[in-house]
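Engineer: Fold the following and give me the result.
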Amino acid sequence: MAARTVLILLFDDAQSLDVTGPAEVFAGAALCQGPRPADTYRIRTASLDGGPVRTSSGLTLVPDHALADAPTPHTLLVPGGRGTRRPDPRLTAWLREHGPRAPRLVSVCTGAILLAEAGLLDGRRATTHWAYCDRLARDHPAVEVDPDPIYVRDGNVATSAGVTAGIDLALALVEEDHGRDTALTVARHLVVFLRRPGNQAQFSAQLSAQTARREPLREVQHWITEHPDDDLSVESLASRARLSPRHFARAFQAETGMTPGRYVDLVRLEQARRLLEDTSDGVEKISRTCGYGTPEAMRRAFARTLGASPAEYRRRFCAPGTRTPGRRPSESRTS
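Structural biologist: Sure, this is the predicted structure:
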């Protein structure tokens, strides 16, 4: 099998991690192949004129090519960053002409804005960094913008949310191209999750809630995340924080922006979704592991928040080896 060329576009004020994160994943996959690295990925970078670019962090990157001389890629990757706010028209024109020729088109963060400017997302479902989803939808009404997932696949086009989501997407592509073992080896080397599924919300429970200012409340937040199957009643959590239940409930909501009960619900739901997606454990076992107690309680939580039963959710996003692609169920963002 011939190596897949991954061409990464470079431009001034690009986000450096949008470039280097996916590049490290693809490079790691090549290293995993031992004496046959040429069978995996051939990574190349290119800027408009072939000259160095200065990223938004001040890091200078030296490309391999000018865009006019760049090899035809299998995977064309467009990073995000401040440089996408007022893109060079020549870059947009190049994407408009050459983007459709790539068998796989990928953006990280606000790189989706460049793809949209070039008309490459029209009629497609896409995402970008949560802070720019409204702008993408407003400026490009032909794009179906989904602000929730960390990445979205629509045919041969894949768009992802901010920074680390580009690593998640790159790992998913490696798993698709070379199997789970290779992707797992890369993930272990980079000390990241093998795969946060693309349908996972950009806001996890920990990001949806603010981090409490006071140490006892922060410790409680961490305890909830690590022990979803424990007694997480207000009384128990208040005792852990050494506060009265009434004082604890008021302070937790004031400092995190949500009630203790809502935070517990989000943590349990997030854990249950991950286990349904990544394991073959039965619903009864998962309901116990995540603190629901019974499959019926877990079913009610899924129906209330995701509009789907655990069994239906698993059919759409099933465990490795039996995975079938699907759309993410709608999810309430209310707290």
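
Engineer: Please make it C-alpha for all contacts and neighbour counts, starting now.
Structural biologist: Fine.

Engineer: how deep is Glu219 tucked in, by neighbour count?
Structural biologist: Residues near Glu219, counting by other Cα atoms under 10 Å, number 14.

Engineer: check contacts around the nearest residue to it once chain neighbours are set aside.
Structural biologist: The spatial neighbour of Glu219 that comes closest, neighbours along the chain excluded (Cα to Cα, 6 or more residues apart in numbering), is Ala241 at 7.8 Å. Contact analysis of Ala241 by Cα atoms under 8 Å, 6 or more residues apart in numbering lists Pro216, Leu217, Glu219, Val220, Phe248.

Engineer: Go ahead and confirm the second one touches Gln253.
Structural biologist: No - in terms of Cα atoms under 8 Å, Leu217 does not count as a neighbour of Gln253; the distance is 10.3 Å.

Engineer: Look up how far Phe203 lies from the residue nearest the centre of the chain.
Structural biologist: Centrality entry for the chain: nearest residue to the mean C-alpha point is Ile150, 2.8 Å, by Cα atoms, centre = their mean. Using Cα to Cα, to the nearest Å, Ile150 is found at 9 Å from Phe203.

Engineer: Tell me where the chain has helices.
Structural biologist: 16-32, 89-98, 111-117, 133-139, 164-178, 180-190, 205-208, 215-226, 234-241, 245-256, 260-278, 283-289, 295-306, 310-316 (DSSP state H).

Engineer: Deepest-packed of those, please.
Structural biologist: helix 111-117 (a mean of 26; mean count of other Cα atoms under 10 Å).

Engineer: Now the second one, please; I'll put the structures next to each other:
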Amino acid sequence: MTSTTTSTRTLCFVAYNGFMTLDYSGPASVFSSANAIAEAPLYKIKLLSVEGDLIASESGIEMMTQSLKSHRFKATDTVFVPGANLPFLQDACDNQVLIQWLKKAKTKVGQMASVCTGAFIFAEAGILEKAKATTHWAACNQFQQLHPDIELDQEALYLQNDNVWTSAGVTTGIDMALAMLEQDHGSDLMGQVAKALVIYAHRPGNQSQFSSLLDQQLNAGDQFGALINWLEANLDKPIKVEQMADQAGMSERNFYRRFTETMGVSPAKYLEIQRLERARQLLVDGNTIKRTCHLVGFKSEAAFRTAFKNRFGLSPSLMREMHSHKA
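Structural biologist: Predicted coordinates for the structure are as follows:
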């Protein structure tokens, strides 16, 4: 397939000591694959750093970079900032050469994009003012403490606010890059790239990160562990809160209170989320909507469709179609 668009967008990835390798290599692979499939130089990828020397990533791999000052901004540029763990992230936020360069970039380039905790660096540079942002679920509380004036979406995989993009964590940088590619060159090329990278489907940005519930499950420990296993084995059956309380060996009132405090959601809401999570996987595996609805205990297919779209931001039929197309 040859692209009809010949203009080249320069992608400037900003490296610093301890940056996450996948935050760079994942999105970069999307755009380099687009070049190969389109048989055209749609994207030029540059790896920059403050000094322009060897930079060690969190994995210990050292990468040669060009200096920030060597790059001349263009309106077609996109600047990417990957994330890192502390204290590397804090060092980057404290580096005024980097912060001032990013502030200048915001006024000169076409797009700015952060991956994972790179949102902290964006916030430090004032790039997220008046913008809704997201970051890795495990860093959301810290982000809100440091930047209470920035509206944070703790569930989204990635967000776009005008020319500023933010993504949640690790592989969501790939989802964001696919969305950016689709905007530039259409869904056909995006789909071919996703298939070439063996990505089962491009996830819409408003899908849940799914991780906050997992975190709550880990915190549940022995108190509700047996109950959670029982629920997962009986999702196709009608289940009442009273039955859940019996399984937990508690009175219904005490169970409701303790479960909600521990899990962060009511028992009924938790059960619905578990049903929808199972439904998502069943649809990915090729099951029909009718069969999926039955296997996860929804009495009404209409109610299932509504709940599924509210949870994942797309209909069950679209979820199934996306995955069957990529198979």
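
Engineer: picking up where we left off before, what residues do Ile150 and Phe203 of the first structure have in common as contacts?
Structural biologist: By Cα under 8 Å, 6+ apart, no residue touches both Ile150 of the first structure and Phe203.

Engineer: what's next to the strand or helix carrying His323 of the second structure, contact-wise?
Structural biologist: Assigned by DSSP states H and E, His323 of the second structure belongs to helix 316-326. With Cα under 8 Å, 6+ apart as the test, helix 316-326 of the second structure has contacts from Gly191, Lys195, Tyr200, Ala201, Arg280, Leu283, Val284, Gly286, Ile289, Arg305, Phe308, Lys309.

Engineer: Make JSON lines out of these and add distance to Asp236 of the second structure.
Structural biologist: Listed next are those as JSON lines, based on distance: Cα to Cα, whole Å:
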{"residue": "Gly191", "distance to Asp236 of the second structure": "34"}
{"residue": "Lys195", "distance to Asp236 of the second structure": "33"}
{"residue": "Tyr200", "distance to Asp236 of the second structure": "26"}
{"residue": "Ala201", "distance to Asp236 of the second structure": "26"}
{"residue": "Arg280", "distance to Asp236 of the second structure": "14"}
{"residue": "Leu283", "distance to Asp236 of the second structure": "15"}
{"residue": "Val284", "distance to Asp236 of the second structure": "18"}
{"residue": "Gly286", "distance to Asp236 of the second structure": "18"}
{"residue": "Ile289", "distance to Asp236 of the second structure": "14"}
{"residue": "Arg305", "distance to Asp236 of the second structure": "16"}
{"residue": "Phe308", "distance to Asp236 of the second structure": "16"}
{"residue": "Lys309", "distance to Asp236 of the second structure": "20"}
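
Engineer: Can you tell me which of the residues you listed is closest to Met176 of the second structure?
Structural biologist: Of all the contacts of helix 316-326 of the second structure, Ala201 has the smallest distance to Met176 of the second structure: 12.4 Å, by Cα to Cα.

Engineer: What separation is there between the corresponding residue of the first structure for the closest one and Gln221 of the first structure?
Structural biologist: Under the alignment (TM-score structural alignment), Ala201 of the second structure maps onto Leu194 of the first structure. According to Cα to Cα, Leu194 of the first structure stands 24 Å off from Gln221 of the first structure.

Engineer: could you list every residue that touches the residue nearest to Arg90 of the first structure when sequence neighbours are not counted?
Structural biologist: In space, and not counting its chain neighbours, Arg90 of the first structure is closest to Leu48: 7.7 Å by Cα to Cα, 6+ apart. The contact partners of Leu48 of the first structure, taken as Cα under 8 Å, 6+ apart, are Leu10, Phe11, Ala66, Leu67, Ala68, Arg90, Leu91.

Engineer: who touches the counterpart of Pro27 of the second structure in the first structure in this structure?
Structural biologist: When the first structure is aligned by TM-score structural alignment, Pro27 of the second structure is paired with Pro22. For Pro22 of the first structure, the contact set (Cα under 8 Å, 6+ apart) comprises Gly166, Ile167, Ala170.
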